[in-house]
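3D model of this:
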Amino acid sequence: MATNAPSQDTEGENYDTIPARHLGVQTRKKLALWLNPPRVGGTNWEELADEMGFEYIEIENFKMKDSPMYEVLHVWSLKENATIGHLIEMLKSIERFDVLEEIQSSLAKDISKYRERSSSPMPVQVPDVSPSNYPNLPTTSELHGITLQDDPEGVHKELFDAYVCYCKQDRDFVLKMVERLEREQAGPGGRRLKLCMDDRDLIPGTAYLPVTAELIENRCKRMVVVLSPEFLTSPECDFQTKYAMSLSPGAKKQRLIPVMYKQIEVPQLLRFVTVIDYVKEELKSWFWVRLAKALSRP
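The predicted model follows:
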């Protein structure tokens, strides 16, 4: 095992401004290859996950995955303060200089690609719609004007009680949920709840993953997860659930509300969160009141 610090190329620059989500596939695979195996008297992915701020119950859940390190990286890299510089410092902290040396070449490629994208000029616009030719033409940043009621200038941002994470196959149930909670089931003081539903509230043409991450983190107090067999095979639902969970480690903020719409085995990530059951007939009479109460909490 190498015991020396990594070369000057890795150590000599500050990478704290480069988001960890720009780590490439090869770098992630190498980290998993070197940190997944247990090390007698040494450190592996568990110590790194602890450095990243994951709690005991989360680390125990990661152990159920085929590649715990790859899963840890995926969830951690979605966090706002996760940077390549931070990752390097954590690997030093657990004294895995050998891993730093192994990923050095692939990490350099990731950083180079990031800088190329960051420094690339914006595409030339068609003259007819260029802002220079039309000074009054509204301009919208990526995360402004993403819902129908948003102010394109970013002054007013539409807020919601909950974001609904669901598969398209379950849309009919979600429409029923919106009908019941927004029009029939009142919250405290008679206030109607407000849900965020992709098909209804998002403006077409926006970048889906960044926009939904913005909504989940900053625009919605909670997220309702509609569980069904289709949910288990949806990459979009997988991303949204893991992202919301990363914002509330250990479910301390009671941010996720899983709804069992069709009978499935609850995903490992959600097994320590109370599920509201819509499958059992004897529970349906209480279902909407319980869900409304959960979404109405401060």
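
Please make it C-alpha for all contacts and neighbour counts, starting now.
Will do.

And the helices in the protein?
Along the chain, the segments classed as helices by DSSP state H run 8-11, 25-35, 45-51, 56-62, 68-76, 84-93, 97-119, 171-179, 198-201, 208-214, 235-247, 284-296.

And these: which comes nearest Leu143?
Leu143 sits nearest to helix 208-214 of all the helices of the chain, at 6.4 Å, using CA to CA.

and for comparison, fold this next one:
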Amino acid sequence: MASVVDPDMFQVPLAALCNSTREALSTHLNPLKVLPTDEGLLRDWRGLAQLAGFSGQMVALMGSKPDPTAQVLSQWRQGSVGLLRSILGQLDRWDIVNDTQNMMDHDAVLFLKRKEETGASAPELDADVDKEILTIADVYRLEQGMEPQRYDAFLLFADEDQDFAMQIMDRMETEYGLKLCLRDRDLVGGLTFEHEAIMRLIARRCNRLIVIASPNFLKSEANKFFVTFATALGIDQRLRKVVPVMYQRCQLPPELTYYFWLDYSRAGKLYDFWTKLHNSIHSPSNMQSSRTNLPAIKANGEESCSLKPQPVLEHNTVISSNWKDEDPADSCSLGSENSSTLSQNVSSQCIF
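Next up, the predicted model:
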């Protein structure tokens, strides 16, 4: 058995590497190297993928992703920290070994210490990660025999809008005591199917999806898919799922023009944006109280397009313009006349 003080790195799985270590590896390995090793091995992520045993087709698929090194590390199920270091040596990338040695050692010690304290074997932990453990909080809750973490909202934003997203995270968690889920901060490293994990979090573990709309946000097909997916969930379950925030004015896709939006540009003494956002996240869904009175939705969707939500609030208004900003109680609510049309639109986009 590997010692916590002097760990056998060949017994430490790649799942032990934290996100900062993985990012450091990506920084070194993602840039393509022209000169190969004396054995003809490419000295970047492609050489790592080759020696890890991935097929040429898989390597090509990884190369189409923004961070191919992360793809290699997440899908290399039989890899270990020791084997990773050995391969980096074969690739003549001792610069990476030297730069990341302390980080890997630190990750390995933490992993083995946690394993020793919980008494969980690596195969058992891996099986749980594949099924239910999606976030870092889940790992610690698993060790304490608790259910996976639930969140008030999943925060979806473009990378270019990260500074504003961090403001939302800080205000909502520090001042209002909410718990948000962010992809880069909360998801565990090494998830094979990140999109599927995010969908499961949005559908089962996050009460809301906060959407930060901007021109950069709409450039991402993945972001637009998650919004469409959450919108379909909200319609089928008759609850408010999406909390839309207009950060920078942009031309919204058709499925998003049905919402009332919180306008960040109006923030000030006369428009308390942060309180409105908190109330939109924390308040009960407009439709939850009337769900028991609604007929069941058939599996083939015959009734899903004919059902009209019963208005609970006096000012549940139909949206006719591209976007509107209203009080927190109205933000994210759908106009009853438009709900069937939107249900038809999103149902055709969310079949997977």
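
Could I get the TM-score for this pair?
Put the two chains on top of each other and the TM-score (TM-score structural alignment, normalised by the length of the first structure) is 0.50; 167 aligned residues with a CA RMSD of 3.0 Å.

Could you point out which of the helices of the first structure sits nearest Asp161 of the first structure?
Judging those by CA to CA, what sits closest to Asp161 of the first structure is helix 284-296, at 6.5 Å.

What is the mean deviation of that closest one from its aligned residues in the second structure?
Its aligned residues in the second structure lie a mean 1.4 Å from helix 284-296 of the first structure after superposition (mean CA distance after the TM-score superposition for the first structure).

Please identify the buried residues of that helix?
The neighbour-count check on helix 284-296 of the first structure (16 or more other CA atoms under 10 Å) flags Phe287, Trp288, Leu291, Ala292, Ala294, Leu295, Ser296 as buried.

re earlier: in CSV, list the helices of the first structure along with distance to Leu270 of the first structure.
Output for those, formatted as CSV (distance: least, CA to CA, whole Å):
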stretch, distance to Leu270 of the first structure
helix 8-11, 37
helix 25-35, 23
helix 45-51, 19
helix 56-62, 9
helix 68-76, 14
helix 84-93, 26
helix 97-119, 32
helix 171-179, 20
helix 198-201, 22
helix 208-214, 19
helix 235-247, 9
helix 284-296, 16
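
hey, which of those helices is tucked in deepest?
Greatest average neighbour count among those goes to helix 68-76 (a mean of 21), per mean count of other CA atoms under 10 Å.

what's the matching range in the second structure for that one?
Aligned by TM-score structural alignment, helix 68-76 of the first structure falls on no residue of the second structure.

could you say what helices and strands that helix packs with?
Applying 3 or more CA pairs under 8 Å, 6 or more residues apart in numbering; DSSP states H and E, we find helix 68-76 of the first structure packed against helix 25-35, helix 45-51, helix 56-62, helix 235-247.

got a markdown table for those helices, with distance to Asn136 of the first structure too?
Converted to a markdown table, those look like this (distance: least, CA to CA, whole Å):
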| stretch | distance to Asn136 of the first structure |
| --- | --- |
| helix 25-35 | 43 |
| helix 45-51 | 49 |
| helix 56-62 | 50 |
| helix 235-247 | 36 |
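
closest to Arg115 of the first structure out of those helices?
With CA to CA as the criterion, Arg115 of the first structure lies closest to helix 25-35 of those, at 16.7 Å.

Contacts for the closest one, please.
With contacts defined as CA atoms under 8 Å, 6 or more residues apart in numbering, helix 25-35 of the first structure is touched by Asn44, Trp45, Ser67, Pro68, Met69, Tyr70, Leu73, Val99, Glu102, Ile103, Ser106, Leu107.

so who does the fifth one touch?
In this case it means Met69 of the first structure. Counted by CA under 8 Å, 6+ apart, Met69 of the first structure has contacts Leu31, Ala32, Leu35, Asn36, Trp45.

what does the first one align to in the second structure?
This means Leu31 of the first structure. Leu31 of the first structure maps onto nothing in the second structure, by TM-score structural alignment.

for Phe239 of the first structure, same thing?
Checking TM-score structural alignment: Phe239 of the first structure goes with Phe225.

Return the member of the contacts of helix 25-35 of the first structure nearest to Thr206 of the first structure.
Nearest member of the contacts of helix 25-35 of the first structure to Thr206 of the first structure, counting by CA to CA, is Leu73, at 25.9 Å.

so who does the closest one touch?
Arg28.

Against Glu182 of the first structure, how distant is it?
37 Å (CA to CA, to the nearest Å).

just checking, what packs against the longest strand belonging to the first structure?
Taking DSSP state E as the criterion, the first structure has its longest strand at strand 220-227. Packing contacts for strand 220-227 of the first structure, counted by 3+ CA pairs under 8 Å, 6+ apart, involve strand 160-165, strand 256-260.

so where in the second structure does stretch 166-181 of the first structure end up aligned?
Going by TM-score structural alignment: stretch 166-181 of the first structure matches residues 157-172.

And for that stretch, what's in contact with it?
By CA under 8 Å, 6+ apart, stretch 157-172 of the second structure touches 155, 178-180, 211-214, 216-217, 220, 223, 274, 278.

can we see that at 10 Å?
152, 155-156, 173-183, 210-220, 223, 247-248, 274-275, 277-278, 281 (CA atoms under 10 Å, 6 or more residues apart in numbering).

Among the residues you listed, name the buried ones.
152, 155-156, 178-182, 210-215, 217-218, 223, 247, 274, 277-278, 281.

Identify the residue of the first structure aligned to Cys206 of the second structure.
In the first structure, Cys206 of the second structure lands on Cys220 (TM-score structural alignment).
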